[in-house]
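Asks: okay, structure incoming, though there's no sequence with it:
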């Protein structure tokens, strides 16, 4: 029986994505080459070029596909604690060497859709959590939930992008505390 080409292709594709992330963390974006990714993934570079025209789109796909892997959905508890945990997780992603280097390059290359795609799952969780809190009376009924999520995420990504200060759990906890004061008002 002949090997299943679709299964082999998926296995190769995932190996390429994983290799790209491993290498960008090791050597950085500037020194990352398609040849090195191909060697690490055990494929020919023509296989990579069949799916991606360059390292930018390759890393874009790697982040989008593999960043959500292993992301646990935690049970909700105290509203403040839940929001603090989400922002701390966001900071954890932002300060990862592979994320930081590549995202900065891609943002400067006008690939802001990468940041948007990475933020979407976190936004959804935070919107769900705030909507639940609103129904339970933990925050005011007139709060615009999507705008409230922007109040929470905006300072974190602003600080990351402009490097205006350290990204720490203390910073994100302060953002949550200040935002909740306004939402509970």
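Replies: Looks like it came in fine. These numbers were taken from a predicted model, which means no experiment stands behind them. Numbering: from 1, shown residues only.
Asks: from here on, just use CA atoms for contacts and neighbour counts.
Replies: Will do.
Asks: now for the spatially most central residue of the chain: which residues touch it?
Replies: The chain has residue 118 as the residue nearest its centroid, 3.6 Å off, counting by Cα atoms, centre = their mean. Applying Cα atoms under 8 Å, 6 or more residues apart in numbering to residue 118 gives the contacts 63, 64, 67.
Asks: which among those residues end up buried?
Replies: In terms of neighbour count (16 or more other Cα atoms under 10 Å), the buried residues within these are residue 63.
Asks: from the contacts of residue 118, which land in helices?
Replies: Restricting the contacts of residue 118 to those inside helices, with DSSP state H as the criterion, leaves 63, 64.
Asks: any chance of TSV for the contacts of residue 118, columns distance to residue 18?
Replies: Formatted as TSV, the contacts of residue 118 follow (distance: Cα to Cα, whole Å):
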residue	distance to residue 18
63	9
64	12
67	10
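Asks: and which of the contacts of residue 118 is nearest residue 48?
Replies: Sorting those by how near they are to residue 48, with Cα to Cα, puts residue 63 at the top with 16.0 Å.
Asks: second structure follows, compare the two:
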């Protein structure tokens, strides 16, 4: 890894949400909704923290304009975290909590993609309540219960 990448990635230990015990980034308590709300809430806290906000915005800007850096970000940070999130969702599939044919990549993108979009565009308050509402909408769907 080049010095530039080290300088860009090393200040962001919060991007690695894996627990010290090697467990999943998403807990598996049996309550899927509560488990899925855990990491987006932490993400909101980190993105609202002034110590991370500007450096994270700078990293995102660099990734946008530098394909090799984007690939390294995907390899070192985003890819491993996506896999941990998909592991939790696979467990939910095995438990019958979500559809067997659930598109895991889309399911992972739903909460974190919306959070990142709102944060990057500064298009509204980034709160735990907002994060929770994304998860609730994803789980409950957009259809009327009638």
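Replies: Alright, I've got the coordinates. This structure is a prediction, so every number in the text was calculated from the model and none was measured.
Asks: can you pull the TM-score for these?
Replies: A TM-score of 0.73 describes the superposed chains when it is computed by TM-score structural alignment, normalised by the length of the second structure; 130 aligned residues with a Cα RMSD of 2.8 Å.
Asks: ok, back up a step: roughly how far apart are the residue nearest to the centre of the first structure and residue 108 of the first structure?
Replies: When distances are taken as Cα to Cα, to the nearest Å, residue 118 of the first structure and residue 108 of the first structure turn out to be 16 Å apart.
Asks: how many neighbouring residues does residue 149 of the first structure have?
Replies: Residues contacting residue 149 of the first structure under the criterion other Cα atoms under 10 Å number 20.
Asks: host element of it?
Replies: Counting by DSSP states H and E, the element that carries residue 149 of the first structure is helix 145-162.
Asks: what's the mean distance for that helix versus the second structure?
Replies: Here helix 145-162 of the first structure is compared with the second structure after superposition; its mean distance to the aligned residues, by mean Cα distance after the TM-score superposition for the first structure, is 0.9 Å.
Asks: and residue 26 of the second structure, how many neighbours?
Replies: Counted by other Cα under 10 Å, the residues lying close to residue 26 of the second structure total 24.
Asks: need the counterpart of residue 86 of the second structure in the first structure.
Replies: Superposed on the first structure with TM-score structural alignment, residue 86 of the second structure falls opposite residue 127.
Asks: apologies, that question was intended for residue 139 of the second structure.
Replies: Matched to the first structure by TM-score structural alignment, residue 139 of the second structure sits across from residue 180.
Asks: what does the host helix or strand of that match rub up against?
Replies: Using DSSP H and E, the secondary-structure element containing residue 180 of the first structure is helix 169-184. For helix 169-184 of the first structure, contacts defined as Cα under 8 Å, 6+ apart pick out 80, 83-84, 87-88, 91, 138-140, 143, 148, 151-152, 155-156.
Asks: one more time with 10 Å, if that's ok
Replies: 79-92, 130, 134, 137-145, 148-149, 151-156, 159, 165, 185 (Cα atoms under 10 Å, 6 or more residues apart in numbering).
Asks: in the first structure, which spans are helices?
Replies: Listed in chain order, the helices of the first structure (DSSP H) span 5-27, 34-41, 45-51, 55-66, 79-94, 97-108, 112-135, 145-162, 169-184.
Asks: for residue 73 of the first structure, find the nearest of those.
Replies: helix 112-135 (8.9 Å).
Asks: and residue 154 of the first structure, how close does it get to residue 93 of the first structure?
Replies: Taking Cα to Cα as the measure, residue 154 of the first structure and residue 93 of the first structure are separated by 15 Å.
Asks: again, but for residue 80 of the first structure
Replies: Distance from residue 80 of the first structure to residue 93 of the first structure, counting by Cα to Cα: 20 Å.
Asks: can I get the helices of the first structure in TSV including distance to residue 73 of the first structure?
Replies: TSV is the format used below for these (distance: least, Cα to Cα, whole Å):
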stretch	distance to residue 73 of the first structure
helix 5-27	23
helix 34-41	30
helix 45-51	31
helix 55-66	16
helix 79-94	10
helix 97-108	21
helix 112-135	9
helix 145-162	18
helix 169-184	19
